[in-house]
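Peer 1: sequence and predicted structure, then a few things I'm wondering about:
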Amino acid sequence: MYMIVKHTHLTIIALTFIFFIINFVLTMKGSDKVNNKLLKIGPHVLYALFICTFVYMIIVNPLNLYPFVNGWASSKLGGFVLYVLSITFTLKWAKSTLWRIVGLISTIFWLLMTARLGFAHHLKSKGIVDDANAYLELGQSMLTGIC
C-alpha cells in the first residue's frame, strides 16, 4: 500500500506542475481561459491530495522520518511550501512579464531542489540534519542570486 501511495504522491506532483505550466502559458498570453473552473480548482484539489499522501507516508514511513524531528523530512516540507509560494507569486502576485519569468524559474528551481532532496537516499537512511540543511542553504543562496 505504501508504494501505491508513494507513486500517487509523485503523480500528483507531476500534475501540479502540468497545471502550473498550463496556467503560466495562458497567463502570459493573456487568455480568458485562465479563468476556467478546472484550472482554478484543480490545483487546490491536487494540493489537498498531496498533503493527504504526505501525511500517510509520514505516518507509515519505513525509515521513521518525521517533519520537525528529522532534517530531511522538514526540508522536503519546506521545499513544498516554497514551491507553492513560487507558483502563487508567478500566477497571482507578479504583474510584469519579467517577474513572472523570475517566478517560473523559482518554481522550477524549488521543484528540482525538492526532487533532488527526495532522491538523496544517503540523507534518508542516515537522517543527517546538516546535509539536509546544506541543501536548503544552497537553494536559498541560488534563489537569492537569481533574484
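Peer 2: Yep, it's here.
Peer 1: going forward, measure contacts between C-alpha atoms and count neighbours the same way
Peer 2: Fine.
Peer 1: which stretches of the protein form strands?
Peer 2: Using DSSP state E, no strands are assigned anywhere in the chain.
Peer 1: tell me the residue furthest from the middle of it?
Peer 2: Here the chain reaches farthest from its C-alpha mean at Asp32, the gap being 26.4 Å by Cα atoms, centre = their mean.
Peer 1: show me the contacts for the nearest residue to that one once chain neighbours are set aside.
Peer 2: Nearest non-adjacent residue to Asp32, counting by Cα to Cα, 6 or more residues apart in numbering: Leu26, 7.8 Å away. Residues near Leu26 by Cα atoms under 8 Å, 6 or more residues apart in numbering: 32-34.
Peer 1: please report how far Leu26 lies from Thr144.
Peer 2: Leu26 sits 27 Å away from Thr144, going by Cα to Cα, to the nearest Å.
Peer 1: over to Lys95?
Peer 2: Plainly put, Lys95 is 20 Å away from Thr144 if you go by Cα to Cα.
Peer 1: let's bring in a second one:
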Amino acid sequence: MSYLAIKHLHVTCVILSGLGFCLRGIWMMRESPLASHRLARVLPHVIDTLLLGSALTLAWMSGQYPFVSTWLTAKLFGLVAYILLGTMALRRGRTRALRTRYFVLALAAYAYIVGVALSRNPLILF
C-alpha cells in the first residue's frame, strides 16, 4: 500500500475517532442509553486500532519516530493525555459534572494532537 493511502486512512480514522468521542461525550452528558449500545462500545476500538496501526506504519515508512522527532514525541504525550482524560470522561469520573470537565480537557488534548500534526510544531499553543 502506498504512503498516501495509509495517510488518508490515518486522517480518516482521526476524524472518525474525534467525532465518535464527541458523540459519546454528548451521550454521557445527556445520560443517553445509546452510550452503552454495543456498537458504541465496539466501533471506537476498531477505529482506534486502525488509527494506531496506520500511525505506526506511517512512522516506519517515513523514518520518523517518537523520541527522535520532537513533534511525534509531543503527539505521543498528547495521545496519552487524551486517552487518560477520555477514560475519565466516559467511564471513571464519579459525577457527571466531573466527567464533563474531563471531556472538555480530552477535547483540548485532541485539538493539541491535531494542531501538532498539522504544524509539526510541539509548541503550537505558545
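Peer 2: Okay, I see it. Values in this document were obtained by computation on a predicted structure and should not be read as measured data.
Peer 1: would you pull the TM-score for this pair?
Peer 2: For this chain pair, the superposition-based TM-score is 0.88 by TM-score structural alignment, normalised by the length of structure 2; 125 aligned residues with a Cα RMSD of 1.8 Å.
Peer 1: on that earlier part again, quick one: what's aligned to the residue nearest to Asp32 of structure 1 in structure 2?
Peer 2: Aligned counterpart of Leu26 of structure 1 in structure 2: Trp27 (TM-score structural alignment).
Peer 1: most centrally placed residue in structure 2?
Peer 2: Structure 2, centroid-nearest residue using Cα atoms, centre = their mean: Tyr110 at 5.5 Å.
Peer 1: for the closest residue to Thr8 of structure 1 other than its chain neighbours, what are its contacts?
Peer 2: Nearest residue to Thr8 of structure 1 in three dimensions, chain neighbours excluded: Thr53, at 7.6 Å (Cα to Cα, 6+ apart). Thr53 of structure 1 sits next to 5-6, 8-9 when contact means Cα under 8 Å, 6+ apart.
Peer 1: inside helices: which ones of those?
Peer 2: Among the contacts of Thr53 of structure 1, the residues falling in helices (DSSP state H) are 5-6, 8-9.
Peer 1: now do the helices in structure 1.
Peer 2: Assigned by DSSP H, structure 1 shows helices spanning 2-29, 37-60, 71-88, 97-118, 121-126, 129-146.
Peer 1: give me the number of residues near Ile41 of structure 1?
Peer 2: For Ile41 of structure 1, the tally of surrounding residues (other Cα atoms under 10 Å) stands at 11.
Peer 1: any idea how far Thr16 of structure 1 is from it?
Peer 2: Going from Ile41 of structure 1 to Thr16 of structure 1 by Cα to Cα gives 11 Å.
Peer 1: do the same with Asp131 of structure 1
Peer 2: Distance of Asp131 of structure 1 to Thr16 of structure 1, given as Cα to Cα: 28 Å.
Peer 1: so which of the two has more stuff around it?
Peer 2: Applying other Cα under 10 Å to Asp131 of structure 1 and Thr16 shows that Thr16 carries more neighbours, namely 21 against 16.
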